[in-house]
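*Asks:* Got a predicted model here, sequence first, then my questions.
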Amino acid sequence: MTPTRSNLRRLAAGAAVAVGALLLSACAGGTASGPTETSAENGAESGDLGELTVQLSWILNEEWSGELIADAEGYFTDAGLTSVQLVPGPSSGVPELLSGTADLSLTDALSVGAAVANEGAPLKVIGATFQKNPFTIASLADGADITTPEDMIGKKIGVQDSNRAVFEAFLAANDIETSEVDIVPVQYDPAPLTTGEVDGLIAFVTSQSVAIELQGIEVTDLLFADNGLPFVGHVITATDEMIATRRDALKAFLEAEVRGWTDAVADPSVGAQLAVDEYGTDLGLQIESSTASATAQAELLVVSDETAANGLFTISDDLQEQTLASLATSGYELTAADLFDLSLLDEVYEANPALVDAQR
């Protein structure tokens, strides 16, 4: 189910407030806070599989609704884990995995693919929360109105440092040289677009674009996924060593994740409420905007016809090939075996077929 632009406007009530809060808190980092007592109460006698530390790519807001629900409802402990520590970003997660300070990361496929291709990093993607990456070039409908990649030529495009690589990959995918666009360094605040400092802005379709429209300003979105750069997002990534030595713990994590995100899709307000009231209390989040973002995220990015058929976090052969092709446009030549190991998720669903049925 994909919402139209008018759907996103309705989902966006209060989104501008949330974006402002995120911008102020983006580099706060720190460790996760949350209802650990609740998790202990709800969890069955467990702990045989030990603890896991999970590095998130972004701050601890509703973007991680499924993880927050899995923790609060005791799904991690039900699955046999002692505890799961959710460490907020921003971070690609790759350094933490390679240094051993994190057991798992939730990050973007391009960062993982680049590390595997360039450094021979022993990493594998074992599942993906987002079936479609959220990147877009947002522009004003009554301004530059960028509807095709070629429309970017000669325009000022606001690009955050952390998104420079993905933007260059987007240009390469569309045979556009970096010299053909005017790249303007910006932060995550959408203000440079609304004030006319830039003609277009790298944004998340479920975040900044929605926030701008809340101001009564119509946005044109040029989605990377629909314009030459499709790849999975929020990929669950582990080292080869973790897969070999703690396979059962990783499978327990995946099982709990599926349960958490099934709940998050069924009622996005649950994860939003947890983010506002429990886990992101230092971020100044607002329930209306967090719910809007969580709803748009669930509908646009998390579910698809393929997840309905095969289960959340699955990555079809076609989507694997699309992701690899997007990596190849940046010079990262990999095979599916180099980047993906979906055997753990297959085993989880084989042992728990009701998990797929619960998503329908």
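*Replies:* All right, it came through fine. Bear in mind that the values here come from a model prediction, so they are computed numbers and not experimental data. Residues are numbered from 1 along each chain as shown.
*Asks:* alpha carbons only for contacts and neighbour counts from here, please
*Replies:* Will do.
*Asks:* ok, which stretches of the stretch 151-300 of the chain are helices?
*Replies:* 164-173, 191-194, 208-214, 240-245, 247-266, 268-274, 287-297 (DSSP state H, counting those that start in this stretch).
*Asks:* Among these, which comes closest to Leu68?
*Replies:* Closest to Leu68 of the helices of the stretch 151-300 of the chain is helix 268-274 (Cα to Cα; 6.4 Å).
*Asks:* helices or strands next to that closest one in the packing?
*Replies:* For helix 268-274, the elements it packs on are helix 65-72, helix 247-266, helix 287-297, judged by 3 or more Cα pairs under 8 Å, 6 or more residues apart in numbering; DSSP states H and E.
*Asks:* how about a cut-off of 6 Å?
*Replies:* Other helices and strands packing on helix 268-274, by 3 or more Cα pairs under 6 Å, 6 or more residues apart in numbering; DSSP states H and E, are helix 287-297.
*Asks:* now the angle from the helix it packs on to helix 65-72?
*Replies:* 110 degrees (axes from the mean of the first three to the mean of the last three Cα atoms, to 10 degrees).
*Asks:* and the next helix or strand after helix 287-297, which residues are buried?
*Replies:* Where DSSP states H and E defines the elements, the next helix or strand beyond helix 287-297 is helix 305-310. By neighbour count on 16 or more other Cα atoms under 10 Å, the buried set for helix 305-310 is Thr307, Asn310.
*Asks:* so what does the next helix or strand after helix 305-310 touch, helix or strand wise?
*Replies:* Note on helix 305-310: by DSSP H and E, the next helix or strand toward the C-terminus is helix 317-328. For helix 317-328, there is no helix or strand it packs on, judged by 3+ Cα pairs under 6 Å, 6+ apart.
*Asks:* How far away from the center of its chain is helix 317-328?
*Replies:* Distance, stretch centre to chain centre, for helix 317-328: 17 Å (Cα atoms, centre = their mean, to the nearest Å).
*Asks:* okay, pairing it with this:
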Amino acid sequence: MPRIRSRALAGVVALAAAGLALVGCSGGGNAPGPEGATAISFQLDWVKDTGFAGMFVADADGYYAEEGLEVDFLDGSDVASTAAVIAGGGAEIGIVSNLARFVDAIGTGADLVVVGALYQQSPAGLMTVPPLTVKSAEDLVGLRIGTDESGTADIDTLFKVNGLQPDWEDVRVGYDAAPLFDGQIDAYYAYVTNQPIPYQLQGIDVNTVTFADLGFESYAGLIVTTRSFFEEHRDAVVGFVRATQRGWQATIDDTTAAAKTVIASYGADLGLDEPTQVASLDAMIPLIQSAYTASNGLLAMDPAALAGPMTDALVASGRTGLPDFGKVFDATVVKDAKK
């Protein structure tokens, strides 16, 4: 899952300054791969860990190959804006970490289309230690909250979407939760699938809550392509989504096996440990499944959620001139993948 929040501002600047200028540059290419397979470069937004396990399982188990695809996964740890890479032709398909970043990219003129959303509920949230438990936005009033760059905006939005004026102390701690345990802060801005895991595995009692649980809803892990690639290679995009759905279902069915696949191959040089990766996947599952995906398939996007609470959150964040989601989100791909 995306963990490049500290590069949020840089990502927007990169897209505006460079992304569109990249149009026409050589990317991963969509020329035939081995034995006639269509080659697709897929831009990740972080390192090759279990945040992308479903894609890696789909590759390792031959699901992409069955769709006539040869997928090359591009590391995203040093990428300021995956939207800029995709818009500029550096990858045919890729991940944009959340709805706000996608909207910001569209606002710069990027002609992108979302064809699926991995996370039905963003993993962004808060981490606290007992006895403090956050159950509502009101519980955050007056708290010292450890953040990074994008955390400040997200927490302000959380207040506003709940009809509150932001009233909290912003303590910049970056990617280090230690101040929470030292008593320097009351809560820590975190991905609930990531930072809490090592502490939980050590038996340290921590509480977590997602922003969605507090009323700030957003899709995350958006699967994005350019409109031109989508229109010219729609069958390949549908095949990619179908294989990805199969890979994530296999991951849900056996998180340990999926973690082993990632550790042994795709993330072999990262020093990943199995207990942490399995626990991270177990924490992901409730966020990538929903009542809507149960009826419509993994990666499905609910138009009512986009038009309702997710738009409300974008407006609360101060964004204006929002795109017509009916034109930049294509729900038919997931539907066709089920056929």
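*Replies:* Structure received. This one's a predicted model, so the numbers in the text were calculated from it and none came from an experiment.
*Asks:* Format the helices of the stretch 151-300 of the first structure as CSV; extra columns: mean neighbour count and distance to Leu334 of the first structure.
*Replies:* Compiled in CSV, those are given as follows (neighbours: other Cα atoms under 10 Å; distance: least, Cα to Cα, whole Å):
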stretch, mean neighbour count, distance to Leu334 of the first structure
helix 164-173, 20, 15
helix 191-194, 18, 36
helix 208-214, 26, 32
helix 240-245, 14, 16
helix 247-266, 22, 24
helix 268-274, 25, 35
helix 287-297, 25, 29
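*Asks:* so which of these gets nearest Gly50 of the first structure?
*Replies:* Closest approach to Gly50 of the first structure among these is made by helix 247-266 (7.4 Å; Cα to Cα).
*Asks:* List the contacts of the most centrally placed residue in the second structure.
*Replies:* Residue closest to the average C-alpha location in the second structure (Cα atoms, centre = their mean): Gly221, at 2.5 Å. Counting by Cα atoms under 6 Å, 6 or more residues apart in numbering, Gly221 of the second structure touches Ile95, Val96, Ser97, Asn98, Ala117, Leu118, Tyr119.
*Asks:* In helices, which of these appear?
*Replies:* Of the contacts of Gly221 of the second structure, none are assigned to helices by DSSP state H.
*Asks:* Which among these count as buried?
*Replies:* For the contacts of Gly221 of the second structure, a neighbour count by 16+ other Cα under 10 Å gives the buried set as Ile95, Val96, Ser97, Asn98, Ala117, Leu118, Tyr119.
*Asks:* Near the nearest residue in space to the second one that is not next to it in sequence, how many other residues are there?
*Replies:* On the basis of Cα to Cα, 6 or more residues apart in numbering, the spatially nearest residue to Val96 of the second structure that is not a chain neighbour turns out to be Leu222, at 5.1 Å. Using other Cα atoms under 10 Å, Leu222 of the second structure has 25 neighbouring residues.
*Asks:* Need the counterpart of Leu222 of the second structure in the first structure.
*Replies:* Residue pairing (TM-score structural alignment): Leu222 of the second structure is matched to Val235 of the first structure.
*Asks:* Repeat that for Leu314 of the second structure.
*Replies:* Match for Leu314 of the second structure (TM-score structural alignment): Leu327.
*Asks:* Ok, Ala105 of the second structure next?
*Replies:* Under TM-score structural alignment, Ala105 of the second structure pairs with Ala115 in the first structure.
*Asks:* How about Phe329 of the second structure?
*Replies:* Matched to the first structure by TM-score structural alignment, Phe329 of the second structure sits across from Phe340.
*Asks:* show me the contacts for that match.
*Replies:* Neighbour list for Phe340 of the first structure: Lys124, Val125 [criterion: Cα under 6 Å, 6+ apart].
*Asks:* Tell me how many other residues crowd the corresponding residue of the second structure for Glu150 of the first structure.
*Replies:* Alignment note (TM-score structural alignment): Glu150 of the first structure maps to Glu138 of the second structure. If you count neighbours by other Cα under 10 Å, Glu138 of the second structure ends up with 14.
*Asks:* cool, the one 10 residues further on as well?
*Replies:* Look at Asp148 of the second structure: counted by other Cα under 10 Å, it has 21 neighbours.
*Asks:* do Ala110 of the second structure as well
*Replies:* By the measure other Cα under 10 Å, the count of residues near Ala110 of the second structure is 22.
*Asks:* Thr82 of the second structure versus that one, what's the distance?
*Replies:* The gap separating Ala110 of the second structure from Thr82 of the second structure is 12 Å, by Cα to Cα, to the nearest Å.
*Asks:* Quick check: closest non-adjacent residue to Phe170 of the first structure.
*Replies:* Leu229 (6.0 Å).
*Asks:* I figured that neighbour hits Ser326, correct?
*Replies:* Yes: here Leu229 of the first structure reaches Ser326: they are 5.2 Å apart, a contact under Cα atoms under 6 Å.
*Asks:* how close does the residue of the second structure most remote from its centre sit to Gly142 of the second structure?
*Replies:* Largest separation from the mean C-alpha position in the second structure: Glu35, at 32.3 Å (Cα atoms, centre = their mean). Glu35 of the second structure is 62 Å from Gly142 of the second structure, where distance means Cα to Cα.
*Asks:* And for Ala307 of the second structure?
*Replies:* Separation of Ala307 of the second structure from Gly142 of the second structure (Cα to Cα): 32 Å.
*Asks:* who's in contact with the counterpart of Ala203 of the first structure in the second structure?
*Replies:* Matched to the second structure by TM-score structural alignment, Ala203 of the first structure sits across from Ala190. For Ala190 of the second structure, the contact set (Cα under 6 Å, 6+ apart) comprises Ala124, Gly125, Leu126.
*Asks:* how close does stretch 239-249 of the second structure sit to the first structure?
*Replies:* Stretch 239-249 of the second structure, aligned to the first structure and superposed, deviates on average by 1.1 Å (mean Cα distance after the TM-score superposition for the first structure).
*Asks:* That stretch aligns to what range in the first structure?
*Replies:* Stretch 239-249 of the second structure covers residues 252-262 of the first structure once aligned (TM-score structural alignment).
*Asks:* and for that stretch, what are the contacting residues?
*Replies:* Residues outside stretch 252-262 of the first structure that contact it (Cα under 6 Å, 6+ apart) are Gly66, Ile69, Ala70, Tyr75, Phe76, Ala79, Gln359.
*Asks:* Tell me the counterpart of the fifth one in the second structure.
*Replies:* The alignment partner of Phe76 of the first structure in the second structure, by TM-score structural alignment, is Tyr64.
*Asks:* which stretch of helix or strand covers that match?
*Replies:* Tyr64 of the second structure is part of helix 63-66 when elements are defined by DSSP H and E.
*Asks:* what's the mean gap between that helix and the aligned bit of the first structure?
*Replies:* Taken over the aligned residues, the distance from helix 63-66 of the second structure to the first structure averages 1.5 Å (mean Cα distance after the TM-score superposition for the first structure).
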